[in-house]
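**Q** One predicted model, sequence on top.
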Amino acid sequence: MSAPIGAGRTERATATWSALVAAACNHSRPAVRFGDLEWSGHELLDRAGGAAAWLESLGHTPGLALPALVASSADALALVIGGAGSGHPIAPLGVRMTPKELAAVVVATCSPVLVAQSEFAELARDVAELAGCRTAVVPPLTPRSWFPRSEPDDIAIVLHTSGTTGLPKPVPMCQWRLAARARVNGALCALDPESFYGGSAPFHHIAGLGNMSVALAAGALITGVPSFTVDGWRLLREWGITHTSMVPAMLEMLLASGEAHQESLRVLQYGGAPIRAATLSRIYQAMPGVRMLNMFGQTEGSPVSVLTPEEHQEAVAGRPELLGSVGRAAPGVELQIREPGPDGAGEVHARGDHLFAVDDDGWLATGDLGRIASDGYLYLLGRKHDMIIRGGENVHPLEVETVIISHPDVADAAVVGVPDARLGQTVVAFIVPARPGTVPDSDKLRTYVREQLSGFKVPVRWHTVDSLPRNPNGKLLRRSLGEDS
């Protein structure tokens, strides 16, 4: 086990997320704006009071998560705030999932009721029939005076993992840890009452409600679009957002469409994959003055590490290797590499007040493989279950992908292991060309990778594809590629 990297644990926080939101939204300025609907902070809290009263009327067991089919909207935020402060934590679910998939998640919550906004009422009925529960459609929320009744250990929100390798797993977020996350993330992103956060991730995701919960606690104005599209980005730009988050594949889409420009944007948070130096330079040209942050984390805890705006500027100025890392330990986080191999790589573990799915000693096992350089930078190598074992040698897909993507002929890449009778597994690469309609020369790519990595890590087969399969959150669906190889 390597030595811990980062700051030690602080004293346990006594503040609650609900109290932070109540204080931050105690104003008459705009707090939420979705389309033509705009509520002030006072109106949002009053609607949260109405939501709390309605949730109480359902006869639901206090403290038990309420599964909900809701999308980014003012009502959904009021429902979450009211639920968190009244002991009825909301667990938003992915509205693009099938009824069968949703029913399995609802059954696992043990909730006798499924909440849904009116536009998802039909889907809710189908799910409820399979899950053996009843539905409750969110009514117009009557304003009602409200102040949170929550304790630090109460559950505020429940989010689920994306479920790319099985049934989505619930991640209960208790009040004091969510408050700690709001403070850490809010400070890193420079969110304040003058900020305007615009989201495009699905509401049920850590990049959706997870980021909006931070913006709420900072007193920022909040808006959102149903999903990330170029048209949706144009709307966010028209509204004048100052803060947002996305994955690098979305940035590449904006650049390719010529729509990346955004003069009002102050902070752009990204994650999920490294960004290319050339892409970063083009983003700076399109978004003058924007501050870029790469935050590594997951639903179970985020941020674990951060590549700061200053380090992004260093990368452009002559240290592009920094972009291959996910930065150094986030404020208040200790990092460890457990059971490192000869190359220093092992599973990344983290400890901090703002991490949720931790063991009795406060450690989060991320499931990600990585190594920490002598200067403290964390380099990820992929998920444990994605590791390829070729002839007894470990190949980390993310390490190989990072090298491939740095080639100017490549826009995106994925590496998978496929069965091999002699070696156990062999390495296969899927390439999205930088210039649509072209086919990068595999021999040149093979030589390029071999110049930087050991021979056993170099892909033996190369496939050119138009795009890579990703879930709605931008996460690469590596298993789909394995099946097609």
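**A** It's in. Numbering: from 1, shown residues only.

**Q** From now on I want contacts and neighbour counts done on CA atoms only, so please keep to that.
**A** Fine.

**Q** And stretch 346-359, how far out from the chain middle?
**A** 16 Å (CA atoms, centre = their mean, to the nearest Å).

**Q** can you give me the end-to-end distance of it?
**A** The first and final residues of stretch 346-359 sit 18 Å from each other (CA to CA, to the nearest Å).

**Q** try stretch 161-176
**A** End to end - CA to CA - stretch 161-176 spans 21 Å.

**Q** What residues of that stretch count as buried?
**A** Thr161, Ser162, Pro168, Lys169, Pro170, Val171, Pro172, Met173, Cys174, Gln175, Trp176 (16 or more other CA atoms under 10 Å).

**Q** Tell me how far the closest residue to Ala180 other than its chain neighbours lies from Trp233.
**A** The shortest distance from Ala180 to any non-neighbouring residue, by CA to CA, 6 or more residues apart in numbering, is to His354 (5.0 Å). Per CA to CA, His354 is found 30 Å from Trp233.

**Q** what about those two, which has more around it?
**A** His354 (27 against 22; other CA atoms under 10 Å).

**Q** Assess the claim that that one and Cys174 are in contact.
**A** No: in this structure, His354 is not within contact of Cys174 by CA atoms under 8 Å, at 9.7 Å.

**Q** So for stretch 146-166, what gets flagged as buried?
**A** 146-148, 150-152, 154-162.

**Q** and which of the residues you listed is nearest Val439?
**A** Nearest to Val439 among the buried residues of stretch 146-166 is Ser162, at 32.4 Å by CA to CA.

**Q** which stretch of helix or strand covers the closest residue in space to that closest one that isn't next to it in sequence?
**A** Nearest in space to Ser162, with sequence neighbours left out and distances taken as CA to CA, 6+ apart, is Pro168 at 5.6 Å. Under DSSP states H and E, no helix or strand contains Pro168.

**Q** Contacts only, for Pro168.
**A** Val105, His160, Thr161, Ser162 (CA atoms under 8 Å, 6 or more residues apart in numbering).

**Q** which secondary structure element contains the nearest residue to Leu453 once chain neighbours are set aside?
**A** Spatial nearest neighbour of Leu453, excluding adjacent residues (CA to CA, 6+ apart): Val400 at 7.8 Å. Following DSSP H and E, one finds Val400 within helix 397-405.

**Q** again with Met295
**A** strand 291-298.

**Q** the inter-axis angle of the helix or strand just after that strand versus strand 291-298?
**A** Once strand 291-298 ends, the next helix or strand along the chain (criterion: DSSP H and E) is strand 301-307. Compare the direction of strand 301-307 with that of strand 291-298 by axes from the mean of the first three to the mean of the last three CA atoms, to 10 degrees and you get 140 degrees.

**Q** For the helix or strand just after strand 301-307, buried residues please.
**A** Next helix or strand after strand 301-307 toward the C-terminus (DSSP H and E): helix 309-317. Going by neighbour count (16+ other CA under 10 Å), the buried part of helix 309-317 is Pro309, Glu311, His312, Gln313, Ala315, Val316.

**Q** and here's the other structure:
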Amino acid sequence: MTRAFNLADLFEIVVDAVPGHLALVAGATRLTFRELDERADRVAHHLAAAGVGPGDHVSILAYNRAEWIEAQIGAYKLRAVPVNVNYRYTADELAYVIADSESVALIGERSLIARLGGARAGLGHLRHVVVVEDGSDEDVPDAVRYEDALAAASTGRDYGERSGDDLYLLYTGGTTGMPKGVMWRSEDIFMSAMFGGNLMGDPVAAPEEMGGKALEGGVTTMVCAPMMHGAGMWVAWIALTSGSTLVLWTGRTFDTGAVLSAAVAEKAQSMLLVGDAMARPIADELAARPGAHDLSQLLVIGTGGAATSPDVKRRLHELIPSLLAVLDAFGGSETGASGQAVEPAADGSPRFMPRGADVAVLDESLRRIEPGSGAVGQLARTGRIPLGYWKDEAKTARTFVIGADGERWALQGDMGRVDADGSIILLGRGSLVINTGGEKVFVEEVEATLKTHPAVYDALVVGVPDERLGARVAAAVSLAGPASDPSGEAAAGATAGGVGADELIAHCRAVLAGFKVPREIRVVAEVQRSPAGKADYRWARSLYAPGGSGA
């Protein structure tokens, strides 16, 4: 059978090369490549018996666990399209994604499917539900138990030929709006987000090469990010298609001590985190308990979904002597992995070096901005980019555009400028720009500057209404020292842990233009983010609403 740059084909090539190698560690579950392949085959045959076929969509609703991986691979084997569903969503949000994706089958944990409640009745396309047991006793009617389904299904690989054109669909929530499905060709997502089978160089020329690379020996990779998000999914597939051992953090919350214990037990050589939300607690734990965690095997920490502050990177290098690099990956659901972080700009703004010439900053005429010009534009990628958004032609037309040179570009939404050396300085998302007195302020630029103060643990910057300026720059900041006012009531001039808002404002004024400097700073006990590190800007704005406390 001819093999394609198709995720199921690539996985099977690796299975055949290293069947007895440990493929997956997820809590107490340990599976070799052969065992994982057989369980995925059983998923595929069960779905096929239930009427699921090529092109049909299958929603997966679960925390990180072995069944998430099995279900995704099984769907791909069948040439069906797995749909990642965020387990943090409310019933209405869950129903929206399942309905919008037109999923005909749902595989998920009992308690999470039960959360749908009456909303399930409105899911007209959904005709088959498979329940993964999670210890709850909630009723999920008209469903098949996952293990019963697998026990009755075949392990055969009696599938037809697959294609690099088979669909990869990634639902992404972003910071605003309803979740949207980004459609990729399978071959393109492998090349753009999974490095084409070669992290440090040119992509492999043929699918069969992945078997030889697997025989060279992989890297034990621990993924702490959720599989339901692109960053976690992409790194997991880098491991699965390279013969590496994938170690999944399966805790319902990020338990720093337990994460490090798992990394030590499995001798993790690389670890994927979500920016400061995970990296900083790890640094704090290592500093608080010297010698308690033997991470001498750990060579690389990668982060996705959020950046890691320079001071956290420095501390990790000091605390983990074996560590060769802390790599912040830049990219997005619409662009794949676009590059790696380098030293921040003078004002603390994040800066990254593009992986290739297919990543650029475009001006308003959709022309490439020349390095060193100082002009600000929108980050974009050409070449292997998505087909568009699922069922949203209008948004597809706005995001995937034809540039002045005739190339098709994906606009990520981040604004930036190109430095003289070709690196790109990120200024923030265009949707979060604050217009204050006619001047534009990119919130992430100000956040980066605040985080260069040694006392700042985390920061979010927002625009709040102002009668004279239209909007003024404001911030919510938490400190690395003793906690501040948990209600968020402390305004400019207030102190916490010996550092006051006035000092932080002065720190910003030393490196930022006056109009970018926060006019108010609320020092709070904790800056609210999702467990995946996503900024909660709505909460930050609520601090400045009449009577707002951020609670």
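**A** Now that the structure is in, tell me what you want to look at. All values reported here derive from a predicted model rather than from experimental measurement.

**Q** quick one: TM-score?
**A** The TM-score (TM-score structural alignment, normalised by the length of the first structure) is 0.87; 463 aligned residues with a CA RMSD of 2.7 Å.

**Q** Enumerate every residue touching the residue nearest to Leu453 of the first structure.
**A** So Val400 of the first structure contacts Val415, Val449, Leu453, Lys457, Val458 (CA under 8 Å, 6+ apart).

**Q** Looking at the second structure, name the residue matched to the last one.
**A** Spelled out, that is Val458 of the first structure. Under the alignment by TM-score structural alignment, Val458 of the first structure pairs with Val517 in the second structure.

**Q** That match contacts Val473, doesn't it?
**A** Yes: shown here, Val517 of the second structure and Val473 form a contact pair, counting by CA under 8 Å, at 6.8 Å.

**Q** and whatever residue of the first structure lines up with Ala28 of the second structure, how far is that from Leu335 of the first structure?
**A** Using TM-score structural alignment as the criterion, Ala28 of the second structure maps onto Asp36 of the first structure. Asp36 of the first structure sits 45 Å away from Leu335 of the first structure, going by CA to CA.

**Q** Between these two, which is the more surrounded one?
**A** When neighbours are counted by other CA under 10 Å, Asp36 of the first structure and Leu335 differ, and Leu335 comes out ahead with 27 against 5.

**Q** quick one: which of the contacts of Val400 of the first structure sit in strands?
**A** Val415 (DSSP state E).

**Q** Report the buried members of the contacts of Val400 of the first structure.
**A** The buried subset of these (16+ other CA under 10 Å) comprises Val415, Val449, Lys457, Val458.

**Q** Map the first one onto the second structure.
**A** What that stands for is Val415 of the first structure. By TM-score structural alignment, Val415 of the first structure lines up with Val461.

**Q** To which residue of the second structure is the residue nearest to Leu453 of the first structure aligned?
**A** Checking TM-score structural alignment: Val400 of the first structure goes with Val446.

**Q** Gly348 of the second structure versus that match, what's the distance?
**A** For Val446 of the second structure, the distance to Gly348 of the second structure - CA to CA - is 8 Å.

**Q** Also Ala231 of the second structure?
**A** If you go by CA to CA, the gap between Ala231 of the second structure and Gly348 of the second structure works out to 24 Å.

**Q** cool, Leu323 of the second structure as well?
**A** 23 Å.

**Q** next one: Lys395 of the second structure
**A** 32 Å.

**Q** Same drill for these two, tell me which one is more crowded.
**A** Gly348 (23 against 13).

**Q** Comparing the helix holding Val400 of the first structure with the second structure, how large is the average distance?
**A** Compared with the second structure after fitting, helix 397-405 of the first structure deviates on average by 1.0 Å (mean CA distance after the TM-score superposition for the first structure).

**Q** how much distance is there from that helix to the middle of the chain?
**A** The answer for helix 397-405 of the first structure is 21 Å, by CA atoms, centre = their mean.

**Q** do the same with stretch 415-424 of the second structure
**A** So, by CA atoms, centre = their mean, the centroid of stretch 415-424 of the second structure is 23 Å from its chain's centroid.

**Q** against the first structure, where does that stretch fall?
**A** Against the first structure, stretch 415-424 of the second structure falls on residues 369-378 (TM-score structural alignment).

**Q** mind listing the strands for the stretch 401-550 of the second structure?
**A** 408-418, 424-429, 434-436, 439-441, 456-466, 470-479, 495-496, 499-500, 520-524 (DSSP state E, counting those that start in this stretch).

**Q** what ranges do the helices span in the stretch 51-200 of the second structure?
**A** 66-77, 91-100, 110-114, 146-151, 186-193 (DSSP state H, counting those that start in this stretch).

**Q** need the ones you listed in CSV with distance to Leu432 of the second structure, can you?
**A** Below are the helices of the stretch 51-200 of the second structure laid out as CSV (distance: least, CA to CA, whole Å):
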stretch, distance to Leu432 of the second structure
helix 66-77, 33
helix 91-100, 23
helix 110-114, 32
helix 146-151, 43
helix 186-193, 25
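
**Q** so which of those gets nearest Leu319 of the second structure?
**A** The nearest among those, by CA to CA, is helix 186-193 at 29.9 Å.

**Q** Determine the angle, from 0 to 180 degrees, between the closest one and strand 325-332.
**A** Using the same axes, to 10 degrees: helix 186-193 of the second structure against strand 325-332 is 130 degrees.

**Q** mind checking how far the next helix or strand after helix 186-193 of the second structure is from the chain centre?
**A** Helices and strands here follow DSSP H and E; after helix 186-193 of the second structure, the next one along the chain is helix 209-215. Centroid displacement of helix 209-215 of the second structure relative to its chain, using CA atoms, centre = their mean, is 27 Å.

**Q** which SSE is the residue lying closest to Ala365 of the first structure once chain neighbours are set aside in?
**A** Spatial nearest neighbour of Ala365 of the first structure, chain neighbours left out: His349 (4.8 Å); criterion: CA to CA, 6+ apart. If you go by DSSP H and E, His349 of the first structure is part of strand 346-351.

**Q** Leaving out sequence neighbours, find the closest residue to the residue nearest the centre of the first structure.
**A** Centroid check for the first structure by CA atoms, centre = their mean gives Ala207 as the closest residue, at 3.8 Å. Excluding the flanking residues, the one nearest Ala207 of the first structure by CA to CA, 6+ apart is Ala201, at 5.8 Å.

**Q** Kindly tell me how buried that neighbour is, as a neighbour count.
**A** 26.

**Q** Show me what it lines up with in the second structure.
**A** Match for Ala201 of the first structure (TM-score structural alignment): Ala225.

**Q** for its match, what are its contacts?
**A** Ala225 of the second structure touches Ala231, Gly232, Trp249, Leu272, Leu273, Val274, Ala532, counting by CA under 8 Å, 6+ apart.
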